[in-house]
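Colleague: The amino acid sequence is not available; the structure is as follows:
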């Protein structure tokens, strides 16, 4: 049984809220969803102790992808699907920094009428960055026929996370359609 590899921290599905998308490789430029009739998802495994809402978030993400595929004429089928979708989600804690400048950061007194100043990075904020990777696998040949990824800063407010996930899935499918 093929298992889905998933690395998830904290709020897993919200990695779908990623903003920029890109194809991992141009080798997938000839891929056409119109050549397929059905699909299914690989089994998703997550952390041993998932955050509250983990399963619901994954189901929401799968639902958004299913809607996008249905609008392109594919149906979900667990009985010999032509395509299998593999989702990878990573959420990382990040620190936003800025570089010190003479205009905003004072000289430091170092004693005996001596002052010093040096440029350095200072932290100003923390945030979470999420990355969603989607591999579309041709089940007959067991080869990846398309891969894409989306990354962005995750919203902090719960009410904005589902909308961000919808936008990220839409961006991935824009890449597929191009």
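Modeller: Received, thanks. Just so we're clear, the structure is a prediction, and the values are computed from it rather than from any experiment.
Colleague: Please make it C-alpha for all contacts and neighbour counts, starting now.
Modeller: Fine.
Colleague: Nearest residue to the residue positioned nearest the centre of the chain in space, please, no chain neighbours.
Modeller: Closest to where the C-alpha atoms of the chain average out (C-alpha atoms, centre = their mean) is residue 132, at 2.1 Å. Closest residue to residue 132 apart from its sequence neighbours, by C-alpha to C-alpha, 6 or more residues apart in numbering: residue 89 at 4.8 Å.
Colleague: adding another structure so you can compare the two:
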């Protein structure tokens, strides 16, 4: 029985560890020379529409600001790029069932026989999967030039929230600026 409990804990831990990864994709306008952009600001109207708490908006914008500054960008009142964000969240329910029974037993047409019957175990877990969209808009053209999207499991733990948001933003911003294939 202890072995089964240990295996259950290991199984759930493995599932949760696999959920901690962030899946990222990005898209961009091939005709844009991204080296022309040096400054950024925020698209306030768009950010205000994001359906998350103001605290989480601040956390996300702080993480984006850090990443852009690490890439040599400067925040400006007269930016060449505007940053916009929006989010989606979905509830995930995972049901896992396994049996540990083996041997012979009574059944129609089978008769009696030796054996040991174990049990059936079911594990149900829920998590929230979030998607963060980061849009970069050319101020002069007034059009989207780059979009990064990250999807992964969210945390409600206040102590880990900034850390998880930083993971999302870092993974997304790794793909900016895009490296054109030669």
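Modeller: Cool, got the structure. From a predicted model like this one, the values you see are computed outputs, not experimental measurements.
Colleague: packing partners for the strand or helix carrying the residue nearest to the centre of the first structure?
Modeller: Assessed by DSSP states H and E, residue 132 of the first structure sits inside strand 121-138. Contacts defined by 3 or more C-alpha pairs under 8 Å, 6 or more residues apart in numbering; DSSP states H and E place strand 121-138 of the first structure against strand 83-99, strand 143-153.
Colleague: Please say which position in the first structure residue 83 of the second structure maps to.
Modeller: When the first structure is aligned by TM-score structural alignment, residue 83 of the second structure is paired with residue 85.
Colleague: do you know how far that match is from residue 142 of the first structure?
Modeller: Residue 85 of the first structure sits at a distance of 11 Å from residue 142 of the first structure (criterion: C-alpha to C-alpha, to the nearest Å).
Colleague: re the thing from before, could I get the contacting residues of the residue nearest to the centre of the first structure?
Modeller: Residues near residue 132 of the first structure by C-alpha atoms under 8 Å, 6 or more residues apart in numbering: 15-16, 18, 87-90, 149-151.
Colleague: cool, residue 18 of the first structure as well?
Modeller: Contact analysis of residue 18 of the first structure by C-alpha under 8 Å, 6+ apart lists 129-132, 150-154, 164-165, 168.
Colleague: I'd like to know how far it sits from residue 160 of the first structure.
Modeller: Separation of residue 18 of the first structure from residue 160 of the first structure (C-alpha to C-alpha): 12 Å.
Colleague: With residue 27 of the first structure instead?
Modeller: Look at residue 27 of the first structure and residue 160 of the first structure: by C-alpha to C-alpha, they are 34 Å apart.
Colleague: does residue 131 of the first structure really touch residue 152, like I thought?
Modeller: Yes: between residue 131 of the first structure and residue 152 there is a contact under C-alpha atoms under 8 Å: 6.9 Å.
Colleague: In terms of neighbours, single out the busier of those two.
Modeller: More crowded of residue 131 of the first structure and residue 152, by other C-alpha atoms under 10 Å: residue 131, with 28 against 21.
Colleague: Roughly how far does the more buried one sit from residue 81 of the first structure?
Modeller: The gap separating residue 131 of the first structure from residue 81 of the first structure is 26 Å, by C-alpha to C-alpha.
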